[in-house]
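S.K.: The following block contains a protein sequence and its predicted model.
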Amino acid sequence: MSIKTTLTLAAAATAIGFSGAALAGSHGGDDDHADTDRALVILTSDSLQTQGMAMILSNAMQQQGTELNILLCDAAGDLALDGYESGEAINTPPSNPAGQVKPEGIMGMLMGNGASVDVCAIYLPNTEHEEGDLREGVGVAAPGPIAEMMRDPKIPVFSF
């Protein structure tokens, strides 16, 4: 990753984080659960804007103290591939000075800040890719633990 890309991603994270922080005050949750707040984000869409928004919202949740588990399935699983680039960057809203971002760039930042990212158990067997093709730190989800999270009423599930 070039220094320009790294600086752009850092600026994006900061700007996106500020946007998320503004919303944090309106959440109205129990502050005692801030350290144990978890979320499962399931991303299947091949739409660049949907992938980007899923990552931007995930970043805002992480900035607000949420422990993230991200599951990439179907076409979104490609984000997990080492060296994958989504092509065009997406523009952030005018109120957000981040400029242009790519979903895989935000995902990398999320992982760097502790987010867990996995591909669906059926992603690799249904593509020409192998586990060695995944970005460092990306795993292959087992259905049992994912189902456990989905069934836990304390863990919200967000699908994109």
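M.R.: Looks like it arrived, so ask away.
S.K.: all contacts plus neighbour counts: C-alpha atoms, from now on.
M.R.: OK.
S.K.: longest single helix anywhere in this structure?
M.R.: helix 3-24 (DSSP state H).
S.K.: Can you give the contact residues for that one?
M.R.: 56-57, 59-61, 63-64, 96-101, 105-106, 109 (Cα atoms under 8 Å, 6 or more residues apart in numbering).
S.K.: Check the offset of that helix from the chain's centre.
M.R.: The chain centre lies 14 Å from the centre of helix 3-24; the measure is Cα atoms, centre = their mean, to the nearest Å.
S.K.: Give me the helices and strands touching whatever helix or strand comes next after it, please.
M.R.: Scanning forward in sequence from helix 3-24 by DSSP states H and E, the next helix or strand is strand 38-43. Using 3 or more Cα pairs under 8 Å, 6 or more residues apart in numbering; DSSP states H and E, the elements in contact with strand 38-43 are helix 48-63, strand 67-72, strand 157-159.
S.K.: Tell me which of the ones you listed lies nearest to Ala141.
M.R.: strand 67-72 (7.5 Å; Cα to Cα).
S.K.: Please work out which residues outside the helix or strand following that closest one touch it.
M.R.: With elements assigned by DSSP H and E, the helix or strand that comes after strand 67-72 is strand 90-91. Outside of strand 90-91, the residues within contact range by Cα under 8 Å, 6+ apart are Leu48, Gln49, Gly52, Gly99, Gln100, Val101, Lys102.
S.K.: Out of the residues you listed, which two are the most distant from each other?
M.R.: Applying Cα to Cα across the contacts of strand 90-91, the maximum distance is between Leu48 and Gly99, 15.4 Å.
S.K.: Tell me how far His33 lies from Phe18.
M.R.: 21 Å (Cα to Cα, to the nearest Å).
S.K.: In addition, the following structure is provided for comparison:
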Amino acid sequence: MNFVQRICALALIIGAFVMPREQAMASEGADGLYVVVTTDNAQTQMMAMVLSTQTVQQGKSVRMLLCGPAGELAVKGSEQTMLKPLDKSPQMLLAGLIKNGVPVEVCPLFLPNKGAAAEVLIDGVTVAKPPVVAERLRADDIKLFTF
């Protein structure tokens, strides 16, 4: 199985656990993804970035919310883990997503509990507003992926 086939297989497996089958089938015509990343696992973070990048390349919209340990991805100078076969880090792919216009936010609890201000965030990342996030999550044309 080559790399692309592995990515596709993994995406299908993740999709089976992310949302019930009925919800996935009902949202096949979705215009985009709302990706919520909470894990500190670099491989899982990378998969979130790879699938988000592929979604953007296929002409669909992506919004990303980084919460808990995953918020560290948006902190300037955070430790990076290089992963094969791309020899890139999740932060590198995140930077590419931001460059391509993907809105990226950190949860509003992240910075206060880190004891930091918004200045520690990389360019293009903002702090989420819960009412706005809730509204976006309810949109009929958006699939929710959580990692």
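M.R.: Right, received. Where do you want to start? Since the model is a prediction, treat every value here as computed from it, not as a measurement.
S.K.: How close are the two chains, by TM-score?
M.R.: Once superposed, the chains reach a TM-score of 0.78 (TM-score structural alignment, normalised by the length of structure 2), with 125 aligned residues with a Cα RMSD of 2.1 Å.
S.K.: thinking again about what came up before, out of His33 and Phe18 of structure 1, which sits in the busier spot?
M.R.: Each of His33 of structure 1 and Phe18 has its neighbours counted (other Cα atoms under 10 Å); Phe18 has more, 15 against 11.
S.K.: what residue of structure 1 matches up with Thr55 of structure 2?
M.R.: Matched across to structure 1, Thr55 of structure 2 falls on Met61, judged by TM-score structural alignment.
S.K.: Any idea how many residues pack against its match?
M.R.: For Met61 of structure 1, using other Cα under 10 Å, the count is 21.
S.K.: ok, it - contacts?
M.R.: Neighbours of Met61 of structure 1 in contact, by Cα under 8 Å, 6+ apart: Gly20, Leu68.
S.K.: for stretch 123-135 of structure 1, which positions count as buried?
M.R.: Within stretch 123-135 of structure 1, the residues that count as buried by 16 or more other Cα atoms under 10 Å are Tyr123, Leu124, Leu134, Arg135.
S.K.: What span of structure 2 is that stretch aligned with?
M.R.: Using TM-score structural alignment, stretch 123-135 of structure 1 corresponds to residues 110-122 of structure 2.
S.K.: what does the matching stretch contact?
M.R.: Applying Cα under 8 Å, 6+ apart, the external contacts of stretch 110-122 of structure 2 come out as Cys67, Gly68, Gly71, Ala74, Val75, Lys76, Thr126, Val127.
S.K.: which parts of stretch 77-87 of structure 1 are buried?
M.R.: In stretch 77-87 of structure 1, counting by 16+ other Cα under 10 Å, buried: Gly77, Asp78, Leu79, Ala80, Leu81, Ser86.
S.K.: mind checking how far the counterpart of Thr39 of structure 2 in structure 1 is from Phe18 of structure 1?
M.R.: For Thr39 of structure 2, the aligned residue in structure 1 is Ser45 (criterion: TM-score structural alignment). Here the distance between Ser45 of structure 1 and Phe18 of structure 1 works out to 26 Å (Cα to Cα).
S.K.: isn't Leu144 of structure 2 right next to Ala134, touching?
M.R.: No - taking contacts as Cα atoms under 8 Å, Leu144 of structure 2 lies outside contact range of Ala134: 11.7 Å.
S.K.: Look at the two and report which has more neighbours.
M.R.: Leu144 (19 against 10).
S.K.: corresponding residue for that one in structure 1?
M.R.: Match for Leu144 of structure 2 (TM-score structural alignment): Val157.
S.K.: Excluding covalently adjacent residues, which one is nearest to that match?
M.R.: Using Cα to Cα, 6 or more residues apart in numbering and skipping the chain neighbours, the partner closest in space to Val157 of structure 1 is Leu40 (4.8 Å).
S.K.: Could you pull up the contacting residues of the one you found?
M.R.: Leu68, Asn69, Ile70, Leu71, Met149, Met150, Ile155, Pro156, Val157, Phe158.
S.K.: sorry, back to before: run the angle between the longest helix of structure 1 and helix 48-63 for me.
M.R.: For helix 3-24 of structure 1 against helix 48-63, the angle by axes from the mean of the first three to the mean of the last three Cα atoms, to 10 degrees is 70 degrees.
S.K.: Pull out the buried positions in helix 3-24 of structure 1.
M.R.: For helix 3-24 of structure 1, the neighbour count (16+ other Cα under 10 Å) marks 8-17, 19-20, 24 as buried.
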